[in-house]
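Participant: Provide a 3D model corresponding to the input given below.
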Amino acid sequence: MPTKLNPSLLTLPVELLYRILEYLDVHTILLSFHKVCTKFHTITQTFNGYELDFSSSTKDDFHFICHLIHPENVISIIVSDRETTPGQIKLFFSLFQIQQFTRLRSLTLDNIDCKDLNEILHDILPCSLMFLSCHTRGKRNKLTLGLLSMFITESSLRQLSINTHAHHVAEIFSSIQSNLRHLTIGTCTYEEYHKILRHCPHLRTLIIDDCWMTDIDETNSIGSLPIFYHQLIS
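Facilitator: Now for the predicted structure:
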């Protein structure tokens, strides 16, 4: 009589284990699953759907994961320069070149210095990013705004989140036709709100933290005929 196998993770096909890993965070995969057995160790090295979130990582975990990870297997990166993770962004990009992340689709740069952002924007243009979030500290200069404008124009970006200040949006969207579908910004003027929608014909959702209504003129006043942008759904 044939021996009946008891089902376990070890008997599952590799493809199914990959699907399971998609629901686990990188800490669980590399700090726990990775150490169970030789088979799981091999699977963690070939799995190509890693989402790196270092926003709350300890220094030890950060270095351990960076040591084990293969850049070509990463699809998402979150790095942060908050009080609990000072200098993390510069450290991360001293260990890796962004071009190594050939499958990267999402990049979040939290509380990044504008000078560091300028360097990264130069390098990420060849990447096939679909999502970019960059919340900066300090005042943005014209170089930063110009690089953001160029990146939005020339990349495959579909979703963008930036903590803009009033009158900065106009410089980013002054002369581009963007393929953005989803946009989240900080502060903008009423004129800039219209400028965004004129230059983003494919935009589906727009989230604004604060819109200044002080620049409504006679030709674009609340009492005039409304302007509709039918591309938006929210």
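Participant: contacts, neighbours, all on C-alpha from now
Facilitator: Will do.
Participant: Can you pull out the residues in contact with the longest helix seen in the chain?
Facilitator: Identified as the longest helix of the chain according to DSSP state H is helix 142-154. Residues from elsewhere that reach helix 142-154, judged by Cα atoms under 8 Å, 6 or more residues apart in numbering: 114, 117-118, 121-122, 125, 168, 171-173, 176-180.
Participant: Just the buried ones from the residues you listed?
Facilitator: 114, 117-118, 125, 168, 172-173, 176-180 (16 or more other Cα atoms under 10 Å).
Participant: what's whatever helix or strand comes next after the longest helix of the chain packed up against?
Facilitator: Downstream of helix 142-154, the next assigned helix or strand under DSSP states H and E is strand 159-162. Secondary-structure packing of strand 159-162 (3 or more Cα pairs under 8 Å, 6 or more residues apart in numbering; DSSP states H and E): strand 131-137, strand 182-189.
Participant: Please enumerate the strands of the protein.
Facilitator: Under the criterion DSSP state E, strands of the chain are mapped to 50-53, 74-80, 106-113, 131-137, 159-162, 182-189, 205-212.
Participant: can you list those strands in TSV and add mean neighbour count?
Facilitator: Formatted as TSV, the strands of the chain follow (neighbours: other Cα atoms under 10 Å):
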stretch	mean neighbour count
strand 50-53	21
strand 74-80	21
strand 106-113	21
strand 131-137	19
strand 159-162	19
strand 182-189	20
strand 205-212	14
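Participant: Now render those strands as TSV, adding distance to residue 230.
Facilitator: Below are those laid out as TSV (distance: least, Cα to Cα, whole Å):
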stretch	distance to residue 230
strand 50-53	34
strand 74-80	32
strand 106-113	28
strand 131-137	23
strand 159-162	19
strand 182-189	14
strand 205-212	11
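Participant: What segments of the chain are helices?
Facilitator: For the chain, helices defined by DSSP H occupy the ranges 14-21, 26-31, 38-46, 59-68, 88-95, 114-124, 142-154, 169-172, 190-199.
Participant: could you dump those to TSV with distance to residue 105?
Facilitator: Below are these laid out as TSV (distance: least, Cα to Cα, whole Å):
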stretch	distance to residue 105
helix 14-21	18
helix 26-31	16
helix 38-46	18
helix 59-68	18
helix 88-95	17
helix 114-124	11
helix 142-154	14
helix 169-172	22
helix 190-199	23
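Participant: just so I know, which of the ones you listed lies nearest residue 230?
Facilitator: helix 190-199 (9.7 Å; Cα to Cα).
Participant: what packs against that closest one?
Facilitator: Secondary-structure packing of helix 190-199 (3+ Cα pairs under 8 Å, 6+ apart): helix 169-172, strand 205-212.
Participant: Let's compare: structure for the following, please.
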Amino acid sequence: MSTCLFDSFPVELVHNIFHYLWAHEIFYGFARLSSYIDNVLVGYDRYSISLSSMLKHQFDLMCLHTRPEQVISITLVENNDTPNQSEMFFSKFDILQFINLRSFSIISSNQSIFRQLNLLCRLNNFQSLTLPHISDTYWCLFGSSVETTLPRLKQLITRDYPLMEPLNNMKYLTITHCYCHNLEYLLSQMTNLYSLNITLSLNMSTHWSRKVPMMNHLRQLTLCIQYGRLTMEKMHKFLLKMPCLMHFELRIDDPMDFVVGDQWKVWSQSSEIDIEEAKDIIDGNQWKYLVSHLQTFDFHFCLADRLNKQILDSFRSSFWLTQKRWFVAYDDLQSSSSLFTVPRFAPKNIIYLLNYDTPSCTSSDLCLDQYVDILNLPTLRPLMHHFINVTSLILQTDKDLCLDRILPYLALPQLKSFSLVNTSLLTQLSTETRFESIRSLTIDTLEIKFHAEQICIVFPRIERLKIGISDQETMLLLIDRLKHLSLVTFVYPQPSMFTNITYEWFVENSSRFKEKKNFTCNINKVEIHLWISVEE
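Facilitator: Sure thing, here's the model as predicted:
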């Protein structure tokens, strides 16, 4: 192993880099770079494992290098792309080997994963738990384990909140659904919270904001309104209960409609409560008095109506632009119009229509196109914007495909993923053309075997493939020819089309699997999922 740039970095600096990466990314990117870095890997004791949609050889490498006592976090994600991943991991490691485990996250409904909950209470350093929605059946099986673990937790992320007693140790709480009338009881059980992330459904006739207990230790609040109307009056009363709040993020996902005049008077009389002017919630002058003490304030408001760009005027004062440097944008060209702070809520997934224009912003220095990550094309239009950081291109049409127009998109500097309706476009590409940066390919329908051969030539470094396919021979061609292929989904045009296909069938018929059987598969009536190891 030759020396590398990282050999000149202090151990502490390399460790700080590792803090931002999952364990499989660290081992794949840094193992065997140099003897110095290998020693740094051995000495690092804050690995976080995420069992998600990773490549099979990265999983194998992670399992090879992982020392359980150096792992502090495990996340389990249910994913059809990686058949039997969790089972394979726990066949290699016992959860009790992770003696320094602090955090355990379940984003799955797999009962075998939930069984690990019964053992977590035996780990001395355990303090953070993430749970999905727990069905009554699962709660009967594993509820006692959760109840035993809750009092020691410092962090909880869940949809349910089965709180039977105060949790004085709780510092960080995320609740993904809560009715406003339950908020008082919920927060009264955890008065020492430092951070709260909660999604609320509101009822205007309740006084939920007044009944919330004082949260004197709260420094960070993320509030999402999933349903119902939030008024400035209630927002003001709510924030008064958090005198030490420093960081606030607000999302209103229920589109706000702004009716004014007599209609509001009618609503006010019928509900027997005071209903203020709705536009206050999107008025920067009103917000100024509520959030002036904060270090950070971000918001995203979905709007039912399309408003003009003057909506930004109240956010152009010196308070917003100079004192706080909080910048706001308005977008009325996507599926619903919205008002939001940037860069926090700059659109990352856009529909690139013919009339697309970059959202209006209170800062002329911010180019919002640079934040776009996913580009959807309902029609193939000329590329007129600088989407320099787009990683995924989704071509939603097979009409009027012109090679001169599609090539600029395929040349985007960060493009890694390409999705198209069918393979007709491939007939226009020369066999000398290579798009080696494309690592993920999705094709709704593969028409003929020749197109599969074109895929192998034009996209030779594909690692992830999802494709509609109608014959077994083409399936084998793609597996054997695409040497970097690791995650594969074959979709049948008709249910139960390949009833004869099994794990053994792949071993017998694929030259790649005859040589090495390091793969798993999941076969159902509509899809085949393969997770394949790749020799590096």
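Participant: where does the TM-score land?
Facilitator: For this chain pair, the superposition-based TM-score is 0.74 by TM-score structural alignment, normalised by the length of the first structure; 214 aligned residues with a Cα RMSD of 3.2 Å.
Participant: Just give me the neighbour total for the nearest residue to residue 14 of the first structure once chain neighbours are set aside.
Facilitator: Computed as Cα to Cα, 6 or more residues apart in numbering, the closest residue to residue 14 of the first structure that is not its neighbour in sequence is residue 43, at 7.4 Å. For residue 43 of the first structure, the count of nearby residues is 18 (other Cα atoms under 10 Å).
Participant: And the counterpart of residue 43 of the first structure in the second structure, how far from residue 4 of the second structure?
Facilitator: Taking TM-score structural alignment, the alignment pairs residue 43 of the first structure with residue 40 from the second structure. Distance check for residue 40 of the second structure against residue 4 of the second structure: by Cα to Cα, to the nearest Å, it reads 14 Å.
Participant: show me what contacts the closest residue to residue 204 of the first structure other than its chain neighbours?
Facilitator: Of all residues not flanking residue 204 of the first structure in the chain, residue 232 sits nearest, at 4.4 Å (Cα to Cα, 6+ apart). Contact analysis of residue 232 of the first structure by Cα under 8 Å, 6+ apart lists 203-206.
Participant: what number of residues lie near the aligned partner of residue 94 of the first structure in the second structure?
Facilitator: Residue 94 of the first structure maps onto residue 91 in the second structure when the alignment is built from TM-score structural alignment. Here the count is done by other Cα under 10 Å, and residue 91 of the second structure has 9 residues near it.
Participant: Report the separation between the residue lying closest to residue 90 of the first structure once chain neighbours are set aside and residue 80 of the first structure.
Facilitator: Leaving aside its chain neighbours, residue 90 of the first structure sits nearest to residue 116 (7.3 Å; criterion: Cα to Cα, 6+ apart). To residue 80 of the first structure, residue 116 of the first structure is 12 Å away according to Cα to Cα.
Participant: from what I can see residue 181 of the first structure touches residue 207, true?
Facilitator: No: using Cα atoms under 8 Å, residue 181 of the first structure is not in contact with residue 207, being 11.6 Å away.
Participant: what does the one helix or strand residue 286 of the second structure maps to correspond to over in the first structure?
Facilitator: Counting by DSSP H and E, the element that carries residue 286 of the second structure is helix 284-291. Mapping helix 284-291 of the second structure onto the first structure (TM-score structural alignment) gives no aligned residues.
Participant: Beyond that helix, next helix or strand please.
Facilitator: Next helix or strand after helix 284-291 of the second structure toward the C-terminus (DSSP H and E): strand 296-303.
Participant: so where is whichever helix or strand comes after that next one in the first structure?
Facilitator: With elements assigned by DSSP H and E, the helix or strand that comes after strand 296-303 of the second structure is helix 318. Aligned by TM-score structural alignment, helix 318 of the second structure falls on no residue of the first structure.
Participant: Packing partners of helix 318 of the second structure?
Facilitator: Looks like helix 318 of the second structure contacts no helix or strand (3+ Cα pairs under 8 Å, 6+ apart).
Participant: Identify the residue of the second structure aligned to residue 180 of the first structure.
Facilitator: Matched by TM-score structural alignment, residue 180 of the first structure corresponds to residue 170 in the second structure.
Participant: Just to check, its match is in contact with residue 190?
Facilitator: Yes: Residue 170 of the second structure lies in contact with residue 190 (Cα under 8 Å); the separation is 6.3 Å.
Participant: and residue 8 of the second structure, how many neighbours does it have?
Facilitator: Neighbours of residue 8 of the second structure under the rule other Cα under 10 Å: 10.
Participant: any idea how far residue 84 of the first structure is from residue 172 of the first structure?
Facilitator: From residue 172 of the first structure across to residue 84 of the first structure, the span is 31 Å (Cα to Cα).
Participant: quick one, longest strand in the second structure?
Facilitator: Longest strand in the second structure by number of residues (criterion: DSSP E): strand 247-256.
Participant: Just tell me the aligned range of the helix or strand that comes right after that one in the first structure.
Facilitator: Using DSSP H and E, the next helix or strand after strand 247-256 of the second structure towards the C-terminus is helix 262-271. With TM-score structural alignment applied, helix 262-271 of the second structure matches no range in the first structure.
Participant: The aligned partner of residue 185 of the second structure in the first structure and residue 175 of the first structure: what is the separation?
Facilitator: In the first structure, residue 185 of the second structure lines up with residue 195, judged by TM-score structural alignment. Residue 195 of the first structure sits 10 Å away from residue 175 of the first structure, going by Cα to Cα.
Participant: Also residue 72 of the first structure?
Facilitator: 34 Å.
Participant: Could you check which of those two is surrounded by more residues?
Facilitator: Per other Cα under 10 Å, whichever of residue 72 of the first structure and residue 175 has more neighbours is residue 72, with 17 against 12.
Participant: Wait, the more buried one touches residue 101, no?
Facilitator: Yes: counting by Cα under 8 Å, residue 72 of the first structure touches residue 101, with 4.9 Å between them.
Participant: Relative to residue 83 of the second structure, how far out is the residue nearest to residue 169 of the second structure when sequence neighbours are not counted?
Facilitator: Leaving aside its sequence neighbours, residue 169 of the second structure sits nearest to residue 154 (Cα to Cα, 6+ apart; 5.5 Å). Distance, residue 154 of the second structure to residue 83 of the second structure, by Cα to Cα: 33 Å.
Participant: again, but for residue 286 of the second structure
Facilitator: From residue 286 of the second structure to residue 83 of the second structure the distance is 52 Å (Cα to Cα).
Participant: So which of those two has more stuff around it?
Facilitator: residue 83 (21 against 14).
Participant: I'd like to know how far the more buried one sits from residue 509 of the second structure.
Facilitator: For residue 83 of the second structure, the distance to residue 509 of the second structure - Cα to Cα - is 20 Å.
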